[in-house]
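>>> model this:
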Amino acid sequence: MTKEIVIATGNLNKLREFKEMLEPKGYEVKSIKDFPDVPEIIENGSSFEENAEIKAKTVAEAIGLPVLADDSGLVVPSINGEPGIYSARYAGDHDDQANNQKLLKKLGHSDDRNAYFKTVLVGMKPNGEKIKVSGIVSGEILLEKRGQNGFGYDPLFFVPGKQKTLAEMSDDEKNSISHRGKALRKLTTVIDNW
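Here you go, the predicted structure:
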């Protein structure tokens, strides 16, 4: 028996990461693009967790199926935690190039380039039953982009333990250490009981 689960995203890169982790466990993974009646989601929370919960609840109530939603972002402590919950729209609306340029400009030639990616993943059933997991990967922001894979800030995010940016890693390598990969692995240990 296939278990249907909807990912509250239209981002194909993100959807692919969810499919790679959940389909082997017997889940049929869909996105909100498969459901034309999903209302606009207003992400007005003040934290990754609040935004993930808003997305999951809105979609679960609209379509009547279990929904997973994540809110993820890059946190750079030396610039007051920016871009944080505004990571995808830091310099506009989901413009990776502009976001990267703004981040580099804001950091300038600062010596403190430590950063981390954080994901909070919330699962919500139509009856309100909820699960939550999170994941973090630490690294530093380079002065210029490296690598062709990944998306968002991946070409600037250097992982010292791997001596590569996230954009220089294969999908499997990235998933093994990434914030979303860690959260998804935690999810796979609790989702069947949810």
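
>>> make it CA atoms for all contacts and neighbour counts henceforth
Will do.

>>> The residue nearest to S78 when sequence neighbours are not counted and E144, how far apart?
Nearest-residue entry for S78: D112, 6.3 Å, with adjacent residues in sequence omitted and distances by C-alpha to C-alpha, 6 or more residues apart in numbering. Using C-alpha to C-alpha, to the nearest Å, D112 is found at 15 Å from E144.

>>> Second chain to compare with the first, below:
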Amino acid sequence: MRLVMASANPHKAIEIAAVLREAMPDVQIVPRPPSLGDVTEDGETLEVNALIKARFVCAAVGEPAIADDTGLEVDALGGAPGVHSARYAGPQQDAAANLAKLLAELRDVPSHQRTARFRTVVAVVFADGREVLADGVVEGTIATAPRGEGGFGYDPVFVPDEATPSTFAEMAPEDKNSISHRGRALRALAERL
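The predicted structure follows:
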């Protein structure tokens, strides 16, 4: 099977390809064509945004496309930033600014109330109109300060329950992928394809 990557985020593309190749050894992952413009992710759910991206790329290239959308849901913030995680600090999608805003908003929240989860929805859209969705969730807490050199986005402050006390950014990529929200969603997707 050949899938065109909808994500323009190189970190996401690497994770998606690594997990899918492990779950589906015969899959061929094709990078997003650089000539494609940006797509507006204006959905109010992760499912809608994943489908927007996959449909856009599939229509543009005429081949099956894979996309994901991920949100960090922090309980003390009523589930924010959620679907707006990439643009939490503004439309420029600045990961450092998003992280700084999150930590500032949680500054006075005690450790036991910093529970959160990462949620990912993955979509594959086929040229014949067929659509396949899968999701994955990992529970954890938000650290008081960034730790680790790996990962991207909120990884330096997310401590998964299954790997306490390490943040995702402190974990080797294969260890992160084995328990992450994106890894779980992609393995569930592989079972449905």
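
>>> TM-score for this pair?
Once superposed, the chains reach a TM-score of 0.92 (TM-score structural alignment, normalised by the length of the second structure), with 187 aligned residues with a C-alpha RMSD of 1.3 Å.

>>> quick one: the strands in the first structure?
For the first structure, the strands defined by DSSP state E cover 3-7, 27-31, 67-76, 82-83, 114-124, 130-141, 157-159, 164-165.

>>> Quick one: the residues in the second structure that the fourth one pairs up with.
Okay, so that is strand 82-83 of the first structure. Aligned by TM-score structural alignment, strand 82-83 of the first structure falls on residues 80-81 of the second structure.

>>> residues in contact with the matching stretch?
G71, L72, E73, V74, Y88 (C-alpha atoms under 8 Å, 6 or more residues apart in numbering).

>>> longest helix anywhere in the second structure?
helix 46-61 (DSSP state H).

>>> before we move on, the earlier item: among the contacts of stretch 80-81 of the second structure, which ones are buried?
Among the contacts of stretch 80-81 of the second structure, the ones that count as buried by 16 or more other C-alpha atoms under 10 Å are G71, L72, E73, V74, Y88.

>>> The third one against G79, yeah?
If I follow you right, that is E73 of the second structure. Yes - here E73 of the second structure reaches G79: they are 4.3 Å apart, a contact under C-alpha atoms under 8 Å.

>>> how near is the spatially closest residue to Y88 of the second structure that is not a sequence neighbour to P64 of the second structure?
Distances taken as C-alpha to C-alpha, 6+ apart place N98 nearest to Y88 of the second structure, at 5.4 Å, with adjacent residues excluded. With distances taken as C-alpha to C-alpha, N98 of the second structure is found 32 Å from P64 of the second structure.

>>> before we move on, what about M5 of the second structure?
In this view, M5 of the second structure and P64 of the second structure are 9 Å apart by C-alpha to C-alpha.

>>> Need the counterpart of L65 of the first structure in the second structure.
Aligned by TM-score structural alignment, L65 of the first structure pairs with E63 of the second structure.

>>> In space, what's closest to that match - neighbours in sequence excluded?
Counting by C-alpha to C-alpha, 6+ apart, the nearest residue to E63 of the second structure once its immediate chain neighbours are dropped is A127, at 5.7 Å.
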